[in-house]
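Trainee: no FASTA, just this:
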């Protein structure tokens, strides 16, 4: 409200200044000033709309309404505008012989000003309509840079489609043949504006947090629409293939559809969806990358953020890095075998390192000796047990199958026009599958960051990569608190869904889990949230507002007195969140909450797709 108040004040100053200036010009009979002043007035209103100064525009509308009423009353009092102009013309003298001289005449000056008003009326009407729509949606500022990027991206896509077909075949950043034109850059699809019926979408330059228990409409209302309407490559994780079943046909029309089941079950995949074969080893090419991939595997473990487990995790991570580096010199089959009996494979691994001398091999050999040779048997057994959890999925025959015959490239995926990767992690196997899933997601994230850095050098526009991670704390436990604060700036739009904040606290710790509410730019609240801690934390994070308070007092002798003050109240109290009805969604952008109509992919997919374009 403070921002709107400042804009209303600006409007009063703007309108008052223009009114006084035009009045002075008329009073001094400097009629040639009236048209340019009128033009400046309308231009000011238009610029106010373009800069998102909604309060200013609405206040000017009210001022103009009052101005019209006063002018009408004055015209009636003076007996009509024509008579007033005729009297002024008589007083001025004969009609001027040409236009330039006529600018000095009151009749000509008024006529030109009136004509200018008619010319600018459509622009002014559009400006007011835009401002009114923005106000109803709670928008007080427009991201002009985002608008510019959207226009530039759309123009680039149009140029690509109308240019020489042969040129597109050699450009790595152009859409693949037959792919539909990309949607304008936009974030998660959240629902419909209850007043205009238009789409409400998250800001793609920030992360989006969706909170809703099972049955609240997460998948049908946010997850599936966000996957279907993502403007570029998108990754979807879920506990089952429901998102794939709902959106694969739509996404196949825009790019290639992939499905990754770390356990190797490919029987449920529909026609036209390719099964992913990939392993963490595909991201290893030297000792440093081996350490990086081992750290990715570690962060997927349930106790990854437990200080009491840090020692065992550190040693297990080092050992895993040795296996990864040695396997990068031999192949994935050896890695699968070594992970099942790492201590028995020690001498074989040393032989591989000796056969490939160099600084990287020396560091890997030292790390192996520190874990195997310099550690007591009991401690080494504990480290080995910890490391075995990193490779749990590769103890399954299906897991071994998915690791062989690599056919998926994270680097090519992020360069695609609009490819889709579906990942299913059954709830009973989350701990087994999580390391492989996290490793793949992190590989894609790394490639997107690298690609963004390359494109930024030449200011080349590109659609963002979108991660839509349902049940993120279980299915894809990447380091969300760290990634959410940086991903949007590198064209990675993060959409994460939780049942409540208790899941986040359990996964990333009390402080970091609760801190998600301040890190993400868009918060989406669905019906059915009952966890008291979540309700209170959400309400507090949204903040308070100042409400005017009027108090009337009656003294003993019957005298009345009125006092004015302000009181602070929650913008959204916990009770309102808890009582949110089905079919409604609360969206919080910054500290501005507003209620919208929920989308339903299964019932209105066509409407959603139309609204997204």
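Mentor: Yes, it's here. These figures come from a predicted structure and were not determined experimentally.
Trainee: could you use CA atoms for every contact and neighbour count after this?
Mentor: Noted.
Trainee: quick one, what contacts residue 571?
Mentor: By C-alpha atoms under 8 Å, 6 or more residues apart in numbering, the residues touching residue 571 are 539, 542-545, 593.
Trainee: just send these back as a markdown table, with neighbour count, secondary structure and distance to residue 453 too.
Mentor: Shown next, in a markdown table, are those (neighbours: other C-alpha atoms under 10 Å; DSSP: H, G, I helix; E, B strand; the rest coil; distance: C-alpha to C-alpha, whole Å):
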| residue | neighbour count | secondary structure | distance to residue 453 |
| --- | --- | --- | --- |
| 539 | 18 | helix | 37 |
| 542 | 21 | helix | 34 |
| 543 | 17 | coil | 36 |
| 544 | 16 | strand | 39 |
| 545 | 16 | strand | 40 |
| 593 | 19 | strand | 34 |
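Trainee: this is the comparison structure:
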């Protein structure tokens, strides 16, 4: 039987010969459980994660295993459309990397008072206090070395090595690999000494920095104490002794280089903000496994590079707790890793845990701006493994050639009819061309779920969605900047419902465009509304702090057909 030749009406013509890409259909959405919110599944294997919303404003969820990967450029609504909706809806423990502190500011009270979570905010630089929020948002301290209290000896030795890895700022596989390895040995020895032989009040990273600088004791004496230690456990005594004996096997020149790299990695401790934060612990990472703790890790962008060891260390401690803690909540701990490339970079324990952490009660939502960020962090073939680990990929507002081309290829090709001089034939065409990806409305997003056709969804704006708009506080970042960013549309407003009726009547030919504009002017006397066959939007008067005047700001318009289906069910 022919598959690629013959007329369009011929028997046996295969119209999928060049591809069969298409969008997710309603029966497939039902099969993937897209519209069910299942926060308390008895199996405890999965808990609903918000992906977006459909054209009727119904929230769409990932109710299957797998991490979530979000790719969207700066200022495209990742926080409003993904991070904050899940902060309002996710009932399990969460670990949130929050550089600006805005996610903590808008959601901490709801998660504490309504979801009954124990909320911990780590904000050593006082970023949240700078917003002037009243009442002040409570902040906490965390000493990662106190997490070793009552831990198994063998595990402590392994975990000390992970702490040293998190502290080192020299990248692996670089020209400084040899010096990095030596600095790691040096820091591991210092951490071993502090954890096993110092009093509890000295068991912190500030004391480690003092030891590295020889402010407490010369290095020779410290390594000698390790080499000839009196630990009560003979096996541990031997392991600790070898950590001390290493120093004597290194020549003087290399010692200086190793210490130099270690001191560079500890330089972030040379500021007073850490003295209170690192000398106390207001929570233990093991509490995350109980299912009722939300941890916000706040560090402003201008301090990210300087304080990245602390950021990585807190995250490493939490991941280790998920892996090690014996108890397990029915709901997995969700790691909301916002601005992944800027805040985390390469972190061995995170990368190694991606394949198996779901099996021990953890889950990752990794947020990047561009595919190129992922490829910079993980060159081929590691990049493909990280990408494939996600059970859902969310793309929106792609505006670079590489990402838009990737989405186009990911959606796939279909067999498109083509009229030629000899009749109709079928040719391969991308279901969504790269230029079409770049021109998608700002409110659209493409979601891929493992084993299913891609879904064309819309972003869920937490400020206006009927399910979540009353859950979160106002964003203090906007108040500080003197601006008010309007939501994408509130479905509960009566005037908008009337506008929806206008749209439907115009579609049926019952109303003219002029009549619609006249009615919109009555509905919105304080706004300049306009409507035509292609666009629907409005200008809004906003205060400009730069000029001190009120100016007209035209909001991005939305295609009429899209608005009619999306904003008005």
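Mentor: All right, it came through fine. Remember, predicted model here, so these are calculated numbers, not experimental data.
Trainee: any idea what the TM-score comes out to?
Mentor: After superposition, the two chains reach a TM-score (TM-score structural alignment, normalised by the length of the second structure) of 0.67; 430 aligned residues with a C-alpha RMSD of 3.5 Å.
Trainee: can you name the next helix or strand after the helix or strand harbouring residue 123 of the first structure?
Mentor: For residue 123 of the first structure, the host element (DSSP states H and E) is helix 106-136. Next helix or strand after helix 106-136 of the first structure toward the C-terminus (DSSP H and E): helix 144-162.
Trainee: chain center to stretch 523-530 of the first structure: distance?
Mentor: 18 Å (C-alpha atoms, centre = their mean, to the nearest Å).
Trainee: these two touch, right, residue 259 of the first structure and residue 437?
Mentor: No - when contacts are counted by C-alpha atoms under 8 Å, residue 259 of the first structure is not listed as touching residue 437 (11.9 Å).
Trainee: which residues are common contacts for the two?
Mentor: With C-alpha under 8 Å, 6+ apart, residue 259 of the first structure and residue 437 have common neighbours residue 423.
Trainee: list the buried residues in the helix holding residue 123 of the first structure.
Mentor: Neighbour-count burial for helix 106-136 of the first structure flags 106-110, 112-113, 116-117, 124, 127-128, 130-132, 134-135 (criterion: 16 or more other C-alpha atoms under 10 Å).
Trainee: kindly report the same for stretch 399-412 of the second structure.
Mentor: Across stretch 399-412 of the second structure, burial judged by 16+ other C-alpha under 10 Å covers 399-400, 403-405, 407-408, 411-412.
Trainee: same check on stretch 217-226 of the second structure?
Mentor: Residues of stretch 217-226 of the second structure classed as buried: 219, 222-226 (neighbour count, 16+ other C-alpha under 10 Å).
Trainee: looking at the residues you listed, which are in strands?
Mentor: Among these, DSSP state E puts none in strands.
Trainee: residue 140 of the second structure and residue 121 touch, don't they?
Mentor: Yes - using C-alpha under 8 Å, residue 140 of the second structure is in contact with residue 121, at 5.6 Å.
Trainee: residue in the first structure paired with residue 363 of the second structure?
Mentor: Matched to the first structure by TM-score structural alignment, residue 363 of the second structure sits across from residue 493.
Trainee: and that match, helix, strand or coil?
Mentor: Following DSSP: H, G, I helix; E, B strand; the rest coil, the label given to residue 493 of the first structure is strand.
Trainee: contacting residues for it?
Mentor: By C-alpha under 8 Å, 6+ apart, residue 493 of the first structure lies in contact with 187, 204-208, 464-467, 487.
Trainee: which contacts among the residues you listed does the second structure share?
Mentor: By both residues aligned by TM-score structural alignment, their matches' C-alpha atoms under 8 Å, these still in contact after alignment to the second structure are 206-207, 464-467, 487.
Trainee: would you turn those residues into a markdown table with distance to residue 394 of the first structure and neighbour count?
Mentor: As requested, these are arranged in a markdown table below (distance: C-alpha to C-alpha, whole Å; neighbours: other C-alpha atoms under 10 Å):
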| residue | distance to residue 394 of the first structure | neighbour count |
| --- | --- | --- |
| 206 | 35 | 24 |
| 207 | 32 | 29 |
| 464 | 32 | 26 |
| 465 | 29 | 31 |
| 466 | 28 | 29 |
| 467 | 25 | 25 |
| 487 | 30 | 21 |
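Trainee: nearest to residue 267 of the first structure among the residues you listed?
Mentor: Nearest to residue 267 of the first structure among these is residue 467, at 24.8 Å by C-alpha to C-alpha.
Trainee: which bit of the first structure covers stretch 519-537 of the second structure?
Mentor: Stretch 519-537 of the second structure corresponds to no residues in the first structure, going by TM-score structural alignment.
Trainee: what's the distance between residue 496 of the first structure and residue 260 of the first structure?
Mentor: According to C-alpha to C-alpha, to the nearest Å, residue 496 of the first structure stands 19 Å off from residue 260 of the first structure.
Trainee: tell me which residue is most central in the first structure.
Mentor: With the centre of the first structure defined as its mean C-alpha position, the nearest residue by C-alpha atoms, centre = their mean is residue 204, 2.9 Å away.
Trainee: confirm it sits in a helix?
Mentor: No - Residue 204 of the first structure sits outside any helix when classified using three-state DSSP, being coil.
Trainee: pretty sure it sits against residue 150.
Mentor: No - in this structure residue 204 of the first structure lies outside contact range of residue 150 using C-alpha under 8 Å: 11.5 Å.
Trainee: now for the two: what residues contact both?
Mentor: Shared contacts of residue 204 of the first structure and residue 150, defined by C-alpha under 8 Å, 6+ apart, are found at residue 185.
Trainee: so who does the aligned partner of residue 410 of the first structure in the second structure touch?
Mentor: Alignment note (TM-score structural alignment): residue 410 of the first structure maps to residue 285 of the second structure. Listed by C-alpha under 8 Å, 6+ apart, the contact set of residue 285 of the second structure reads 147, 317-318, 321-322.
Trainee: hmm, back to that, okay, the kept ones among the contacts of residue 493 of the first structure in JSON lines with secondary structure next?
Mentor: Converted to JSON lines, those look like this (three-state DSSP):
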{"residue": "206", "secondary structure": "coil"}
{"residue": "207", "secondary structure": "coil"}
{"residue": "464", "secondary structure": "coil"}
{"residue": "465", "secondary structure": "strand"}
{"residue": "466", "secondary structure": "strand"}
{"residue": "467", "secondary structure": "strand"}
{"residue": "487", "secondary structure": "coil"}
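Trainee: could you dump these into a markdown table with distance to residue 603 of the first structure added?
Mentor: Output for those, formatted as a markdown table (distance: C-alpha to C-alpha, whole Å):
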| residue | distance to residue 603 of the first structure |
| --- | --- |
| 206 | 29 |
| 207 | 27 |
| 464 | 27 |
| 465 | 27 |
| 466 | 24 |
| 467 | 24 |
| 487 | 32 |
